[in-house]
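Asker: Got a predicted structure plus its sequence, pasted below:
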Amino acid sequence: MQTNIKSLKFAVNEEKPAPNDVEAGASNNAEDQSQDEQKCENGNRRILQRIETVPDIKKDTSGITTQYIATGIVNLGAFAAGACIAWSSSALPLLHHTDPVFSHAPSNLSAISNSTHSRLSLSDSEASWTASLLCFGAVCGAIPTGLISQYFGRKKTLLYLALPLVVSWLMVASSPNVYGLYVGRFVGGLSVGAFSVGVPPYVEDIAEKQLLATLANFYHVHLACGVLFGYVVGMLSSTAWISFLCATIPVAYFIAFIFLPESPAYLMSQGKYNEAKAALRYFRGIDNNIDSEIKDLKEQMRNYTKQKISFGQLLSTKATVKALIVSFGLMIFQQMSGIYPVLFFAQYIFDMFCVSQNLPGAAIILGFCFVSSTYFSTMLLKTIRRRVLLMLSFSTMAVSLGCSVIYYHLQASTQYENGTWIPLFTMSMFVSVYAAGVGPIPWLMLREIFPKHATRRATAIAAGFHWMLAFAVTKMFQHLVKKIGLGWALWYFASICIIGLIFVYFFVPETKGRSLEEIQNEFDGIHKKRKHRHVIEVESVSET
């Protein structure tokens, strides 16, 4: 082995030293030769591993930094999705004529709308469709993404999702009529829904087990950061500039993500063993032994092909049916709690509360609370049980909405002096508690209550159902406010949170610290009894 490596070394270094330098550097050459021999004996495998793979990000030998950076890059898609959600709050007030979407006539929004010279002037119904069509497009984008990524690869699928987003922002910025807005929002929604299904599997494939819980939460953090970004650019009071700035996010995402390798699991499923090994080495660094992980990947691929199930087969067993009921129930109460109407129409809601502060500034404070709570939710999920956190989250959301409603009715009946901090505090508390519990836990439970071979099918169904509910509640919000007023609409959302609390108490199992087998047995109604140990005493009888 040493002779082979020395021959390689001398083959590369063909330049010979000058004769007058031989004697001067003899001692140094002897010392270098001994060091090279030591490196060959101890570091030969590391040298060969460096040759096989792409250079790691910043020469990260442990792979941890590489995984964090790669997860941050792929979750720029979630950041772009958050900006799409916040666009409605920032841009719709600029596209309205003096009559707002809701039944009351807020003076602040009228002033903002009159200060701009937009080519479009939307009616109430048109503004409602413009906001909600994003969610309808997300339904159409979420369901087929899993199948598409299996055939074309996870990286290619996620990479080319940037193109519909850029097209949608250009259409929204330059459309001469409302139909261009409709198409632009729908096309953007296709990417938003596809990101919600395509990003988590890619992160799961590249992350080490001890880092997966932290890296999986990057999606929710980046989504919240995108919402905050959308609120911040809303201070420009120009729909064209808001759209163009939001369009820079998918462009940056495409440029950064193109340099990352394909998912090792997908490459292994396609029989590309060497490429899968090189990709996994990229994410693990040169200091980690990946042989055991490669073997595990092979075994997972074999099991996946044997146990691969269709959408219909999810309904074939009692445990998966109950798991679907739990997932769908959590998605229903998550969306019907009113989180998307609050995020989509933040400026309108604050204006109807007669918030004296600048409306874009109030929305920015709301977005900052959303981001900070999402960031700290990882620590809460590590320490607090899922059921407890869900019940605390639903109950606090109901209290926050209830306090908002009481303030709204007091303000309307007694001509209470306009203020800022009470509605801003209650709505910020609402989104903060949502981000800490009700927001991430239903997605987290999808990986905990389903078998691994059924997780991605179930995720696609749950994601499509999630965005369908988001579309329905966002479209319904306008009609609720017109028919019964903002106060009673918020009472409705508070009552949904209370029903969600009851649902969690009676139907949602605890998954923290429990194995999949235990959870599945609970769904099947199997309660393992504690094993009893029978002690048999043997007496020795001495012969007399």
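Answerer: Arrived safely, thanks for sending.
Asker: CA only for contacts and neighbour counts going forward, please
Answerer: Fine.
Asker: So which residues make contact with stretch 427-436?
Answerer: 339, 365-366, 369-370, 372-374, 376-377, 380, 393-394, 396-397, 400-401, 404 (Cα atoms under 8 Å, 6 or more residues apart in numbering).
Asker: how far does it sit from the chain's center?
Answerer: Offset of stretch 427-436 from its chain centre (Cα atoms, centre = their mean, to the nearest Å): 17 Å.
Asker: Flag every buried residue along that stretch.
Answerer: Neighbour-count burial for stretch 427-436, with 16 or more other Cα atoms under 10 Å as criterion, is recorded at 427-436.
Asker: Adding secondary structure and distance to residue 510, write those residues out as TSV.
Answerer: Output for these, formatted as TSV (DSSP: H, G, I helix; E, B strand; the rest coil; distance: Cα to Cα, whole Å):
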residue	secondary structure	distance to residue 510
427	helix	29
428	helix	28
429	helix	25
430	helix	24
431	helix	24
432	helix	23
433	helix	19
434	helix	19
435	helix	19
436	helix	17
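Asker: Spatially, what comes nearest to residue 310 if we skip its sequence neighbours?
Answerer: Nearest non-adjacent residue to residue 310, counting by Cα to Cα, 6 or more residues apart in numbering: residue 457, 7.5 Å away.
Asker: elements contacting the host helix or strand of residue 9?
Answerer: Using DSSP states H and E, residue 9 sits in helix 2-12. With contacts taken as 3 or more Cα pairs under 8 Å, 6 or more residues apart in numbering; DSSP states H and E, helix 2-12 sits against helix 26-52.
Asker: before we go on, here's another structure to hold up against the first:
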Amino acid sequence: MEIGRDGGEDGNREALLAKDEQGEDGGSYIWVVVISTLVAVSGSYVFGSAVGYSSPAELGIMNDLGLSLAQYSLFGSILTIGAMIGAIMSGHIADFIGRRGSWQAMGISDIFCLAGWLAIFFSKAAWLLNLGRLSVGYGIGLLSYVVPVYIAEITPKNLRGGFTTVNQLMICCGVSLTFLLGTVVRWRILALIGIIPCLVQLLGLFFIPESPRWLAKMGKQNEFESALRILRGKDADISHEVDEIRDYMETIQSLQEARILDLFQRKYAHSVIVGVGLMVLQQFGGVNGIAFYASAIFVSAGFSSGSIGTIAMAAVQIPMTTLGVLLMDKSGRRPLLMVSAAGTCLGCFLVGVSFVLKVRDHEWLKALIPSVALVGVLVYTGSFSLGMGGIPWVIMSEIFPINMKGSAGSLVTLVNWLGSWIISYTFNFLLNWSSAGTFFIFASICGVTVLFVAKLVPETKNRTLEEIQASMNSFSIEPK
């Protein structure tokens, strides 16, 4: 009887906490979280459109500006150099001035993206083209850290996974729609279209609240409770969440303000290995090589043009990412990551096989090559969109304590963009070395990802940020 009664009390307490998170007004508060998330992920669309731009624009830019393959590889990859610079600064900018605001972290990134797209639109020479691409890269380097962290910090724990994964959904929308638009409009008009989501986000930032956890960290207690009240609903009981965040802040405020070298202390080793490891494996699985140069892959595999393949990629990405969003808070992070990584392994293997078949003399085998390549790329794209695209960013936003988020965010985002630059710059040269070998290497890395997730990545579903960080790091938070 004692066990049953305790279990009943625990169940009642959990039910009350869930009710508090949903608010007494029947969940109408959620629209504030939805609108704030939509404004934030407008920046994710900018990210996606920048990544997707170089594939449909390749032939037009090379013909109009007379660029060689090496020059265009520089243009494609210089986006990631700008993003690395933005990544180095992203965590500290977000910590110093806040996650949102028209002149704060997201707003600053929008200014750089606007300037970059305009420079590309007006380009008459390679130097201005590259400068514009670099500027866009810097802007999305900031956004790639700030957006998932902001969403994670404003969202209730029972919705956090799905809402944070909307970041990846909008990246996929940006990539897919840019692929599609690139088949019907010229590269200059495509650059001009890239300005629209920047303007949407700039205007929207005036109407969304700051992150309550950032306000609490900065000691702005009145603003902290006010922002949390806006996000949870006027009739919700936020006392439990307020106390939990305050207790956590009191714990971390006793710690020295973090520097990037502090991340390499033993107590943060698990968080760093997971955060950095996922980003390395995500990028060295070949995603940006495939995304940046999809058209070239399909032509190399035997298609008369790359437009059919890129349209098919666009058709796969959005529904698979949507499925990932819906499953995130039901199946959990780890199962989705493992299924996603296994799928990318299979997709790369199939593309590699298609290039092996290409060197055979049998006519009936050669007829299969485009189909096998297309299926492989679609399996890869769909599987990546399901989990590997978005979940590493979700986990990155969850596993580091708030006093380390600035330094950790800069490190993890820098590693991601460094890997992206290496792959995007060398991809064309790797294809010239061995098309099949390139994709078999990517398949092997994707296979290693499955093992990495199984052994090291924690499940963070239905746990508060404070609970996750206390379990992964050496200090604990005792309730008052």
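Answerer: Structure's in. What do you need? Computed from a prediction, not measured in an experiment: that's the story for all the values here.
Asker: In helices only, show me the contacts of stretch 427-436 of structure 1.
Answerer: 339, 365-366, 369-370, 372-374, 376-377, 380, 393-394, 396-397, 400-401, 404 (DSSP state H).
Asker: thinking again about what came up before, give the equivalent position in structure 2 for the residue nearest to residue 310 of structure 1.
Answerer: Superposed on structure 2 with TM-score structural alignment, residue 457 of structure 1 falls opposite residue 407.
Asker: And residue 284 of structure 1, by the same measure?
Answerer: Counting by TM-score structural alignment, residue 284 of structure 1 corresponds to residue 232 in structure 2.
Asker: From residue 330 of structure 2, how far off is its match?
Answerer: To residue 330 of structure 2, residue 232 of structure 2 is 22 Å away according to Cα to Cα, to the nearest Å.
Asker: between these two, which one's more packed in?
Answerer: Between residue 232 of structure 2 and residue 330, counted using other Cα atoms under 10 Å, the more crowded position is residue 232 (28 against 15).
Asker: quick one: contacts for that one?
Answerer: Each residue near residue 232 of structure 2 by Cα under 8 Å, 6+ apart is listed here: 21-23, 29-30, 238.
Asker: Let's see if you can find the most crowded of the residues you listed.
Answerer: residue 21 (25 neighbours).
Asker: secondary structure element for that one?
Answerer: Assessed by DSSP H and E, residue 21 of structure 2 sits inside helix 2-22.
Asker: next one: residue 443 of structure 2
Answerer: Assigning secondary structure by DSSP H and E places residue 443 of structure 2 in helix 435-456.
Asker: got the contact list for that helix?
Answerer: Residues outside helix 435-456 of structure 2 that contact it (Cα under 8 Å, 6+ apart): 270, 274, 278, 281, 284-286, 334, 337-339, 341-342, 344-349, 351-356, 430-431.
Asker: same deal with stretch 258-269 of structure 2?
Answerer: Stretch 258-269 of structure 2 has contacts (Cα under 8 Å, 6+ apart) with 272, 403-404, 407-408, 411, 472-474.
Asker: just the residues you listed now: which is nearest residue 81 of structure 2?
Answerer: residue 411 (14.5 Å; Cα to Cα).
Asker: In this structure that closest one contacts residue 86, no?
Answerer: No: when contacts are counted by Cα atoms under 8 Å, residue 411 of structure 2 is not listed as touching residue 86 (11.1 Å).
Asker: Those two - which one has more neighbours?
Answerer: Taking neighbours as other Cα under 10 Å, residue 411 of structure 2 and residue 86 compare with residue 86 leading, 28 against 22.
Asker: Now for the more buried one: which residues touch it?
Answerer: 137-142.
Asker: Residue 302 of structure 2: which of those residues is nearest?
Answerer: Checking those against residue 302 of structure 2 with Cα to Cα, the nearest one is residue 137 at 32.0 Å.
Asker: what does residue 476 of structure 1 align to in structure 2?
Answerer: Using TM-score structural alignment, residue 476 of structure 1 pairs with residue 426 in structure 2.
Asker: Which of the helices or strands spans that match?
Answerer: Residue 426 of structure 2 is located in helix 405-433, with elements delineated by DSSP H and E.
Asker: Tell me which residues of that helix come out buried.
Answerer: Burial within helix 405-433 of structure 2, assessed by neighbour count using 16+ other Cα under 10 Å, is assigned to 405-425, 427-428, 430-431.
Asker: Which secondary structure elements does that helix sit against?
Answerer: By 3+ Cα pairs under 8 Å, 6+ apart, helix 405-433 of structure 2 packs against helix 69-97, helix 126-154, helix 269-284, helix 287-292.
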